[in-house]
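Undergrad: quick one, fold the following:
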Amino acid sequence: MQRDELTYKIIGCAMKVHNTLGNGFQEVIYQRCLAIELAKLDIKFVREEEHTIFYEGINVGSRRADFIVEGKVSVELKAIINLEDVHLAQAKNYTVAYDFPIGLLINFGSQSLQYKLIFNPKYNIKLN
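TA: You can find the predicted model right below:
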């Protein structure tokens, strides 16, 4: 598979937001700004889309993804000083539970934008 153009566009939008605002705002401010940047590029997305979580086929609740982009990438945003393993685990769980091949964890709270690509092991994705 060629490098994933969509995730690079999402990261580029996040970088523009971070370069413009810097760190220190609440997550919702970054979420609104990222939505503006994605819309400028005509990238289709849904904010705060609720997804049902199943355990052995039984509905055990629901969670909301910060963004679902083009129906194929889940994006989880943070505005904290440093990403920790628990945040990566949360984003991975969402990517797998929502059955998306790729997820992104983006943190606006540090001095430099932090992001992690997350791959659903169910899909055999290889980026060049």
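
Undergrad: from here on, just use CA atoms for contacts and neighbour counts.
TA: Fine.

Undergrad: where do the strands of the protein begin and end?
TA: Under the criterion DSSP state E, the chain carries strands at the ranges 45-55, 58-69, 73-78, 102-107, 114-119.

Undergrad: one more, please, to line up against the first structure:
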Amino acid sequence: MNTDLLHKTITERIIGAAFEVHSFLGNGFQEVIYQRALAYELAQRNLDFAREIEQDIYYRDLAEPIGTRRADFVVEGKVLVEIKAVKELEDVHLAQALNYLKAYRLEVGLLIDFGSKILTFKRLVLSLSQHLRNL
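TA: Reported below is the predicted structural model:
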């Protein structure tokens, strides 16, 4: 399957929900406010999601995790959603979202920023088979 289209319907519905939140709230709130509003909108669209699932982070062949991370949402068990409320997305935000994709072993993610006057987002696709070969 073409990875550009992987989970396209789900990501379109999430982006629509994000636009609804940004249209109503605008920019200027803390991330948690957008997170709660997005949870409402995802539920309105009958999307199954989990919020802030704690994920163990492993290093090399260590049996014990070296820490944990929490992504904002995992939608339909397939799409990771990381939200920000910053003026402009930076490389560090992109790196964080890609690391979460690896940790959660998901291929598709959305990095959504509510912090500017215009909602911005990036759709991320990570080839799991390529990542697993690099472990």
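
Undergrad: fetch the TM-score of the aligned pair.
TA: Put the two chains on top of each other and the TM-score (TM-score structural alignment, normalised by the length of structure 1) is 0.92; 124 aligned residues with a C-alpha RMSD of 1.4 Å.

Undergrad: circling back: in a markdown table: the strands of structure 1, plus mean neighbour count and distance to N23 of structure 1.
TA: What follows is those, written out as a markdown table (neighbours: other C-alpha atoms under 10 Å; distance: least, C-alpha to C-alpha, whole Å):
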| stretch | mean neighbour count | distance to N23 of structure 1 |
| --- | --- | --- |
| strand 45-55 | 14 | 21 |
| strand 58-69 | 15 | 18 |
| strand 73-78 | 24 | 11 |
| strand 102-107 | 24 | 9 |
| strand 114-119 | 18 | 11 |
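
Undergrad: can you add distance to A89 of structure 1 and give the ones you listed back as a markdown table?
TA: Below are these laid out as a markdown table (distance: least, C-alpha to C-alpha, whole Å):
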| stretch | distance to A89 of structure 1 |
| --- | --- |
| strand 45-55 | 15 |
| strand 58-69 | 14 |
| strand 73-78 | 11 |
| strand 102-107 | 10 |
| strand 114-119 | 10 |
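
Undergrad: which secondary structure elements does the helix ranked longest in structure 2 contact?
TA: Ranked by residue count, the top helix of structure 2 under DSSP state H comes out as helix 8-25. Here helix 8-25 of structure 2 touches helix 31-44, going by 3 or more C-alpha pairs under 8 Å, 6 or more residues apart in numbering; DSSP states H and E.

Undergrad: may I see the buried residues of the helix it packs on?
TA: The neighbour-count check on helix 31-44 of structure 2 (16 or more other C-alpha atoms under 10 Å) flags E31, Y34, Q35, A37, L38, A39, E41, L42 as buried.

Undergrad: and it, what other elements does it pack with?
TA: Counting by 3+ C-alpha pairs under 8 Å, 6+ apart, helix 31-44 of structure 2 packs on helix 8-25, strand 79-84.
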